[in-house]
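Peer 1: just need the structure, nothing else, for what follows:
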Amino acid sequence: MGSAAVMVDMKDMDVCEEHGKAIQFYCEDHTKLCCSTCTFTHRKCDNVDEIKSISFKNEPEFQAIKHALIKMESEAASMIADCEKSRGELNESIANISDEGDKIKDSIVELFEEAQQKMFTEINQFKAEVSMQLDKKLTAVTKIKEQKNQILPMYSAILQHGTPEQKYIFCKKT
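Peer 2: Next up is the predicted model:
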């Protein structure tokens, strides 16, 4: 026996962005979730269904989304590890370049002072650029992971306790 459906707070995912009303229909012709006002625009469409009547058909899609979210979490963790590894390799490379610079300085003091100043400027620019790229990538991956961490509990709640309409709406929105 299934448990009784419980309303889950979908944080306005179940509200029409255009009209601010509850989403109750789905237009297959335009792949659009619709409220009662939207259905006036779609009244000539061939495939407009009440979500309540079609939401039971999407169980495999719910599972696919769950697997995709889990995979996304794994990929995000891998990308974060790659970013951290790249940062360490960058710092190690810069340390090696600095050591080489000191060896050259011992051999050719006058030329080295000019070359060293230019080299460290370019290295710092390179480090700043690469660090900025890594920071952007890390920020993006972290944001995706945080979004996934916000969505996954809601998804689990919807999957376990949500109405078929909520499941259908969540599936289409994600």
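
Peer 1: CA only for contacts and neighbour counts going forward, please
Peer 2: Will do.

Peer 1: spell out which residues sit in contact with the residue most central in space within the chain, please.
Peer 2: The residue lying closest to the centre of the chain (C-alpha atoms, centre = their mean) is I144, at 3.0 Å. Applying C-alpha atoms under 8 Å, 6 or more residues apart in numbering to I144 gives the contacts A76.

Peer 1: one more sequence to fold, the one below, so I can look at both together:
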Amino acid sequence: MTTAGACVPELGSLSEKEGAVLKDFQSLLRLNLSYIEPLSTVPAELLPHLFLGSRDDAVNAKVLQSLGITHVLNCAASTVRTGAAFYAPFGIEYSEFVAQDEQGYNIMQHYDLLANLANAVAEKKGRLFVHCEAGVNRSGSLCLAYHAATSGMTLLESAQHCKARRGRICTNPAFQLQVFGFARKHQLPL
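Peer 2: Sure, this is the predicted structure:
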């Protein structure tokens, strides 16, 4: 089950229940080319302090401001170039990193950055908007992992919730395995 070295976690032997959950998780998130699910037309509220969206949402600072967004996290800073100066007139703080939407990329290396920022924003009663290009794989996978870690829902319930809010999410098969491996490693309910 590993490709590209350490980018996809070695899952080892799965119990029957874990194998069934992984199969359901992958089936739920799989990209269906015969029907590509639409994405939310505005940033999707996954938690009261966590919103997920796309490049188009990121450049619409007035909409972000109207939603009460206080912070933006750009997961695709090499291609979506907004920056702190873009958001400053709206009173929105900005953070960024560069991630790739590729099978061999370790998206979970950015989880702590997202989780620490989301937790800090929640403590201040703020709202964090997280995005990449489409708001599906890079930002979507990290938001899904954070939702599973903080919501009290099982991983599968978190995936269903996030997908219902955003539309398609975490369709990159390698990212699916990374999120599943993260949940297992941290002993989150599957």
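
Peer 1: so after superposing, what's the score?
Peer 2: Here the superposed chains carry a TM-score of 0.20, computed using TM-score structural alignment, normalised by the length of structure 1; 56 aligned residues with a C-alpha RMSD of 4.9 Å.

Peer 1: report the separation between the residue nearest to the centre of structure 1 and A77 of structure 1.
Peer 2: 10 Å (C-alpha to C-alpha, to the nearest Å).

Peer 1: ditto for I97 of structure 1
Peer 2: Using C-alpha to C-alpha, which is the criterion applied here, I97 of structure 1 is 30 Å from A77 of structure 1.

Peer 1: buried stuff in stretch 54-74 of structure 1?
Peer 2: 55, 62, 65-66, 69, 72-73 (16 or more other C-alpha atoms under 10 Å).

Peer 1: which other helices and strands contact the host helix or strand of L64 of structure 2?
Peer 2: Using DSSP states H and E, L64 of structure 2 sits within helix 61-66. Secondary-structure packing of helix 61-66 of structure 2 (3 or more C-alpha pairs under 8 Å, 6 or more residues apart in numbering; DSSP states H and E): helix 55-58.

Peer 1: can you name every helix or strand that the helix it packs on contacts?
Peer 2: Applying 3+ C-alpha pairs under 8 Å, 6+ apart, one finds that helix 55-58 of structure 2 contacts helix 61-66.

Peer 1: now the element after the biggest helix by length in structure 1, going C-ward?
Peer 2: For structure 1, the helix with the greatest residue count under DSSP state H is helix 109-161. On the C-terminal side of helix 109-161 of structure 1, the closest following helix or strand by DSSP H and E is helix 164-173.

Peer 1: buried stuff in that following helix?
Peer 2: 164-172.

Peer 1: rebuild those residues as TSV, extending it with distance to D102 of structure 1.
Peer 2: Below are those laid out as TSV (distance: C-alpha to C-alpha, whole Å):
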residue	distance to D102 of structure 1
P164	69
E165	69
Q166	66
K167	64
Y168	65
I169	64
F170	60
C171	60
K172	61
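
Peer 1: nearest to I151 of structure 1, of these?
Peer 2: The closest of the buried residues of helix 164-173 of structure 1 to I151 of structure 1 turns out to be F170 (C-alpha to C-alpha; 9.8 Å).

Peer 1: does S95 of structure 2 count as helix, strand or coil?
Peer 2: Secondary structure, DSSP: H, G, I helix; E, B strand; the rest coil: S95 of structure 2 is strand.

Peer 1: roughly how far does it sit from R138 of structure 2?
Peer 2: In terms of C-alpha to C-alpha, S95 of structure 2 sits 15 Å off from R138 of structure 2.

Peer 1: also R166 of structure 2?
Peer 2: 14 Å.

Peer 1: likewise for R55 of structure 2?
Peer 2: 12 Å.

Peer 1: so which of the two has more stuff around it?
Peer 2: Between R55 of structure 2 and R138, counting by other C-alpha atoms under 10 Å, R138 is the more crowded of the two (31 against 19).

Peer 1: count the residues that sit near S95 of structure 2.
Peer 2: Using other C-alpha under 10 Å, S95 of structure 2 has 16 other residues around it.
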